[in-house]
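[1] Below are the sequence and a predicted model for it; my questions follow.
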Amino acid sequence: MPCAKPPLPTTTLRQARQLRSGQTEAEARLWYHLRAGRFNGLKLRRQHPLPPYIADFCCVEGRLVIELDGSQHSPEGDAARTRYLQSQGWQVLRFRDNDVLGRTDAVLEAIWNLVSGADPLPNPSPGGRGA
């Protein structure tokens, strides 16, 4: 018999719902491209609880977390969050809000490169490095 997950604390669920209804402009823009399988069929969730955190975007099947960092974020706090999520087996991609708003295609390409296993930087020499 499969092991059932323990229920999330009510406050965590409430906070996740509040974050979904009060999304930032950058979150709304990225969610437009990621929602409903629009991103090459990839299933993502927004404001998904991963206690003790709530991930901005999460692909459970791919163990991927996408975080958007605005002016309210601190580098120390973000680094601690990333370390924790990685220790739990999640890959973490972080983008600045300004990048999502000004370079949406580049952000989507970076996400796709990670989930598809593509080399993030194309190799210009046909024989490999330095050939």
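    Looks like it arrived, so ask away. Numbers count the residues shown, from 1 in each chain.
[2] Please make it C-alpha for all contacts and neighbour counts, starting now.
    Fine.
[3] what's the nearest residue to residue 96 once chain neighbours are set aside in contact with, if anything?
    Of all residues not flanking residue 96 in the chain, residue 69 sits nearest, at 4.7 Å (C-alpha to C-alpha, 6 or more residues apart in numbering). Contacts for residue 69 (C-alpha atoms under 8 Å, 6 or more residues apart in numbering) come out as 94-97.
[4] ok, so of the residues you listed, who is nearest residue 24?
    residue 97 (8.8 Å; C-alpha to C-alpha).
[5] what about versus this one:
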Amino acid sequence: MPSSESSHETARRLRREQTVAEKILWRHLRGRQLCNIKFRRQFPIGQYFIDFCSIERRLIIELDGGQHADRFADDEVRTTYLTSRGYRGLRFWNDQVLASADQVVADNEKFLSTHSPES
């Protein structure tokens, strides 16, 4: 597991180097705009860096580019680890955000409204 200092530096670098899709979605998530929930960008959990994370709701939102089509097994290991830590996750393709960010935001709102913090 990376040291805390290197983890913070990696998170900072990932925030500086966001994809276009991440920038678009972050505009909708920052400042408690989505259901008054605080999200963090490139949040470290164990050895993984989560695109967007709500600690209070134990929710992860991941955006995947084309490289994830070939990394299914790695993504499954990651998902299993995060689930074991009490997190639930939503995944979207970058193309979904680029084509229809409003629909991705609506999907997130629907999920949040139908899943209480305790469930």
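    Looks like it arrived, so ask away. Keep in mind it's a predicted model, so treat the numbers as computed, not measured.
[6] Could I get the contacts of residue 69 of the first structure in JSON lines, plus columns for secondary structure, distance to residue 47 of the first structure and neighbour count?
    Formatted as JSON lines, the contacts of residue 69 of the first structure follow (DSSP: H, G, I helix; E, B strand; the rest coil; distance: C-alpha to C-alpha, whole Å; neighbours: other C-alpha atoms under 10 Å):
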{"residue": "94", "secondary structure": "strand", "distance to residue 47 of the first structure": "14", "neighbour count": "15"}
{"residue": "95", "secondary structure": "strand", "distance to residue 47 of the first structure": "15", "neighbour count": "15"}
{"residue": "96", "secondary structure": "strand", "distance to residue 47 of the first structure": "17", "neighbour count": "15"}
{"residue": "97", "secondary structure": "helix", "distance to residue 47 of the first structure": "16", "neighbour count": "21"}
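[7] As CSV, those with distance to residue 74 of the first structure would be great.
    Shown next, in CSV, are the contacts of residue 69 of the first structure (distance: C-alpha to C-alpha, whole Å):
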residue, distance to residue 74 of the first structure
94, 13
95, 13
96, 12
97, 14
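[8] List the members of those residues that persist in the second structure.
    Retained in the second structure by both residues aligned by TM-score structural alignment, their matches' C-alpha atoms under 8 Å are the following of those: 94-97.
[9] Appreciated, that's everything.
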